[in-house]
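Participant: sequence plus the predicted model coming up.
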Amino acid sequence: MMTLAASLGTSQASANARASEALVAQIVYHGVRVAILSPGSRNTPLALALADHPQVEIKVVLDERSAAFFALGVARASGHPVVLTCTSGSALANYYPAVVEAYHSEVPLILLTADRPAELQGRGAPQTMNQNGFYGQFVKASLTVDAPVPTEPINPDTQTQLSATLQAATKTPKGPVHVNCGFRKPLWDPQVQRQLVNHPAGQAKTVDDDARTTELADAFLDLVGRFDRGVFICGPDAFGSGQDASDMYRLAEMLAWPVLAEASSGARFGHDHRSLVTNYDAAFRTPNAIPKADCIVRFGRACTSQWLAKWIKASEHAVWIVIHDGQTCIDPERKYDQYLDISPTLLLNETATRCLSQMQANLTWLDQWLELETTCKDVIEQTETDLFWEGSIAAACVRNQPNGSVIHVANSMPIRDLDAFGGRSPSDLTVFVNRGLNGIDGTIATALGEKFGQPGAPLLLIIGDLAFRHDANSLALCHDVKITMVVNDNGGGQIFRFLPISQHQAAFEDLFLTPSPIDINALCDGYGLRCTVVETNDALKTALVSEQAKDDSGIILARIDADLNYSQHQSVWQRIQIELTGSKA
């Protein structure tokens, strides 16, 4: 016979299960198909409800910081919101770096954090802190759901609030949302039968505002049609995964405008359009060699190249148009003249329906930019077979990736080198990078998540030795997800060598360069991962081809002479300057 206490316990466990099952039904309705779980006790009801739902795939990641960046990668690559769930206390604090990156990158995450019930708050209970609104301004919506009461049905008002919170994750601009879930013990009881709850409405739909899109497209075409010396700039994430830049190139061809496409824009690789310009970073280091524009249009985020940003800022007489449907307008270069809060793809798809034959094209204008591109390209390509440095590594990675591949590139020098020296490729390559806040944290976990989100695409991670060591905990996930990594082993934070602080002889190495005594080869061995050391361009190409043919993850450790690497950067920029102007600066 069941005692009163046991009966009450079973009732509470049942209430926990019913509330969790209803919540999971809601998140599935809002498009979730993957949940990243970090083990804990208080989130037991959520873990079981997620595991029992046939439409949810669970990936267990022990370290919450790795878990959050992994989820970020899955959501970015798949295009669908991803659930993160953890126990109470410090666990959810480890999500914070990835949450702020997801917010600024507009990646949809749904954070389901477990919490103690109200009667244990503020009383020194173990693993208990104030989790209400924990992520502050860095989530689009936040909701705390009280611990379920066995004698009370699920509150329909709570379900309505929950639906609105979840919808915010996928409503443009996308981003993370937080649902904090209270639970009382017992968290589970074997006598409680699990139930599958189906949302009655099927799946949520996103409705575009067609009238607004038409209006903005008309205004945009009217504006750009007034200028014959314009430039299109494609910043990071201008054309996201699965989106096509063809309509933008069609318009650029009609206008005879150059397209300056960042490596991570979605508009560089796999495109062979005449107007494509990829070597602009080197050219903009010689400002007086750059033609003067009367209109500059940027799709997506602010570009990586500071020299491009300086040119935009200096072009004060050019009309500056920013097109991005983000959390805020991104215009650090200078205050925009026109801001169109709309997806570039949506806007340009609408322009494709228009007759553009009346637009006047200035072919001489485009020819000036193509001459710059050819000059820079010739100098850069001469260096690809000479010395072994970060520029030649970036080029080799691009040239040796098969069609349909994904490249995740770390922040700091790797993204700058890929952008400046990676050039173009006929292969359709998707480049991902955490440019929301530009940090190096969580790089390995993010790349592994992107591979999980696009399992059919080969994935290459290009990362510096500092970022690699920073996220070494995530190497444990490499046995479950197959990726190839190229690690630029150059003795620490070499980006600081290009900054004024490098002249501070007393502090530079210890406080900024921070070389590490940890041997990366030995670190890989400790995680049971294959590590191939390369010191030449030919050896790198051979290793890249070899790793692509293998079924498991592997690391290619590119040993770089830091002094040579620095001097080669300077040499390339100087040679281009001479070619463009006939003299040194």
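Facilitator: Yes, it's here.
Participant: from now on I want contacts and neighbour counts done on CA atoms only, so please keep to that.
Facilitator: Noted.
Participant: residue 493 touches residue 515, doesn't it?
Facilitator: Yes: here residue 493 reaches residue 515: they are 7.4 Å apart, a contact under C-alpha atoms under 8 Å.
Participant: so for stretch 422-429, what gets flagged as buried?
Facilitator: Going by neighbour count (16 or more other C-alpha atoms under 10 Å), the buried part of stretch 422-429 is 422-425, 427-429.
Participant: burial count for residue 132?
Facilitator: 16 (other C-alpha atoms under 10 Å).
Participant: ok, and here's another one to check against it:
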Amino acid sequence: MNPDLWPVHALVDGLYASGVRRAVISPGSRNTPLVLALVEQGGMELFSHMDERSAAFFALGLARQADEPVALVCTSGTAAANYHPAVVEAYYSRVPLVVLTADRPAELREVGANQTIRQFQMFGAHVKWASEAPVPEDKPELALHMRSLALRAGLVAQSGPQGPVHLNVPLREPLLPPRRGECDALGHLPPLQVHAAAAPPCAPTALAQVEDRLARASRPAIVAGPMRPGRLAEALARFAARLGIPLFADILSQARDSEASVPFYDLALRAGCVPQPPDLVLRFGGEITSKALSSSLKRWGADVVVFDESPVYRDSLHLATQVVIGDPSEWLSQVTATVADWREYLDAWRRASERARQSVVDSPVWFEGEAVRIAVEALEPGHVLVLGNSRPIRDADALALPKAGVEIHANRGASGIDGVTSTALGHAVASGRPTLLVIGDVSFYHDINGLVAVQAVTSPVVVLLVHNGGGGIFRHLAQAERPDAIDWFTTPHALDFEPLVRTFGGQYGRAKDSGELAALLRDGLACPGLTVVEVRFPNDESPRVYRELVARLEAAVDVGSR
């Protein structure tokens, strides 16, 4: 036992005081003091995950679902480096993670000591804040310092915009700390109270300018990108419906069920079957999925008001003519029809959306986009949906209309295909509700180790595995113009996922048509634990079906206009 290590208990108390209630631990020796301090603190829910890369994405899912910080704890060396992909995703998708990496003390660095790398500030610009704790000693003032470092880490992670922070913790052997109940000095530390304010509202002068511009608009529209479920998404949906403003709601906006929503705008825009373009766009949330909408925004030339919680505002198209920082929820709830009402313009967009919907559902074609649509629309209020990157999220955004009350998430900060399964399992554990993951075969392969976290799941988790024999998205991109080299991008494979699923204790089924898919999804969503439903399609089929959908919509509009 090392009596100098008792301040690690104070460090964990600082985490708890900041609002950390969950921690994901990966095994190791150097992080022993941190692990034991977390176990003995007694107030946190702890998870053990043996693969650091998957563990970090699992923590990301926990944190985003609960909207609270989650701690990650690992040993020294490359274990910490495996956290990096999830740290990057957390930074760009604004998810609060507190990364604790155990390390060797200074005298063992750069001298060839085992399992020792340059850990301090190893995540570079992809964390909001980074610091290094002192090597613990039997000193109350040092314990106070470690407690305040941990407190600061948790608070910074939660401040707007939320994101990951990194605290490197060097530890000397021997690595067994005193038990918490044996640390008399810990009880003599002064108590700690924390008062953190919510995000401030937008400046009244800025909102007055927006109202004035809105009153002068002939054809306003709202573009809602990814947002968390809650107050802002709900206020925005009601605002659009109350004023009759067309709402282009991304599949991740949590607002697609608004009465003002134009859910099938992607297909309508591709076919060019739309009303006059907006002259004012109010922009909320993160980056939108639809390339057709992004291209249209650039072409329309409308004034664009960007709302964001942070001065690090999101405007990748560089179209903003006004930027409003803060929480606009209260303003959205209060603005009434004292400004103009644009319901005729909304009705025109809704008719265009309905024509696009009919082109999808009236003559359904069994292809991967239809499988995604069936799965998304099978979910009930309260269910959780996690969408994989590449084709799944694009198909869901273009073709699906989820029921009101379905929470929808995806890793769209950096939009990688790694760690998606682990992220979904984190959402499932934190929510305790039936969860559906829609994912492609390459992405599922990338995070197959993540299935080990199924042991922590108590609710139904269904994975719709869309298997098109590789990276089918490249058939939609410029690489498809080079059939002689396309395999270098699609990476065709012959993986059989059924044995892998059963290795991790999951149930497996394969659907060959829409009826079989609906039945397997229904059964899986009623059965606690993991169910993987696989659907297979030719790698080159999806682009052809989308071309046919757009052509069908164009033809229908052409006939209707005669």
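Facilitator: Received it, and whenever you're ready, just let me know what you need. A quick note: this is a predicted structure, and the numbers were derived from the prediction, not measured.
Participant: returning to that earlier point: and the buried residues of stretch 422-429 of structure 1, which is closest to residue 118 of structure 1?
Facilitator: residue 429 (50.1 Å; C-alpha to C-alpha).
Participant: centroid residue for structure 1?
Facilitator: Closest residue to the average C-alpha location of structure 1: residue 434 at 3.9 Å, with C-alpha atoms, centre = their mean.
Participant: looking at this, it is in a strand?
Facilitator: No: counting by DSSP: H, G, I helix; E, B strand; the rest coil, residue 434 of structure 1 falls outside a strand, being coil.
Participant: now which residue in structure 2 aligns to it?
Facilitator: Mapped onto structure 2 by TM-score structural alignment, residue 434 of structure 1 lines up with residue 411.
Participant: same question for residue 369 of structure 1.
Facilitator: Looks like residue 369 of structure 1 aligns to residue 349 there (TM-score structural alignment).
Participant: ok, now residue 501 of structure 1?
Facilitator: In structure 2, residue 501 of structure 1 lands on residue 479 (TM-score structural alignment).
Participant: just list the residues touching the residue lying closest to its match once chain neighbours are set aside, thanks.
Facilitator: Of all residues not flanking residue 479 of structure 2 in the chain, residue 486 sits nearest, at 6.3 Å (C-alpha to C-alpha, 6 or more residues apart in numbering). Applying C-alpha atoms under 8 Å, 6 or more residues apart in numbering to residue 486 of structure 2 gives the contacts 474, 479-480.
Participant: which of the residues you listed sits closest to residue 522 of structure 2?
Facilitator: Once C-alpha to C-alpha is applied, the member of the contacts of residue 486 of structure 2 that ends up nearest residue 522 of structure 2 is residue 474, at 31.4 Å.
Participant: that closest one contacts residue 490, correct?
Facilitator: Yes: Residue 474 of structure 2 lies in contact with residue 490 (C-alpha under 8 Å); the separation is 6.3 Å.
Participant: so which bit of structure 2 is stretch 466-475 of structure 1 matched to?
Facilitator: Stretch 466-475 of structure 1 maps onto residues 442-451 of structure 2, going by TM-score structural alignment.
Participant: buried residues in the matching stretch?
Facilitator: By 16+ other C-alpha under 10 Å, the buried positions in stretch 442-451 of structure 2 come out as 442-445, 447-451.
Participant: do stretch 470-490 of structure 1 as well
Facilitator: Residues 471-478, 481-490 are the ones in stretch 470-490 of structure 1 that count as buried (16+ other C-alpha under 10 Å).
Participant: enumerate every residue touching residue 305 of structure 1.
Facilitator: Listed by C-alpha under 8 Å, 6+ apart, the contact set of residue 305 of structure 1 reads 281, 416.
Participant: can you pull out the helices in the stretch 1-150 of structure 2?
Facilitator: Using DSSP state H, counting those that start in this stretch, the helices of the stretch 1-150 of structure 2 run over 7-18, 32-41, 52-66, 78-81, 84-93, 140-158.
Participant: with the stretch 451-562 of structure 2 instead?
Facilitator: 487-490, 497-503, 514-524, 541-560.
Participant: could you check which residue of structure 1 pairs with residue 280 of structure 2?
Facilitator: Using TM-score structural alignment, residue 280 of structure 2 pairs with residue 295 in structure 1.
Participant: no no, residue 374 of structure 2
Facilitator: So, by TM-score structural alignment, residue 374 of structure 2 is matched to residue 396.
Participant: double-check its match against residue 541; I have them as touching.
Facilitator: Yes: counting by C-alpha under 8 Å, residue 396 of structure 1 does reach residue 541; the two are 6.5 Å apart.
Participant: quick check: the match of residue 501 of structure 1 vs residue 11 of structure 2, distance?
Facilitator: 51 Å (C-alpha to C-alpha, to the nearest Å).
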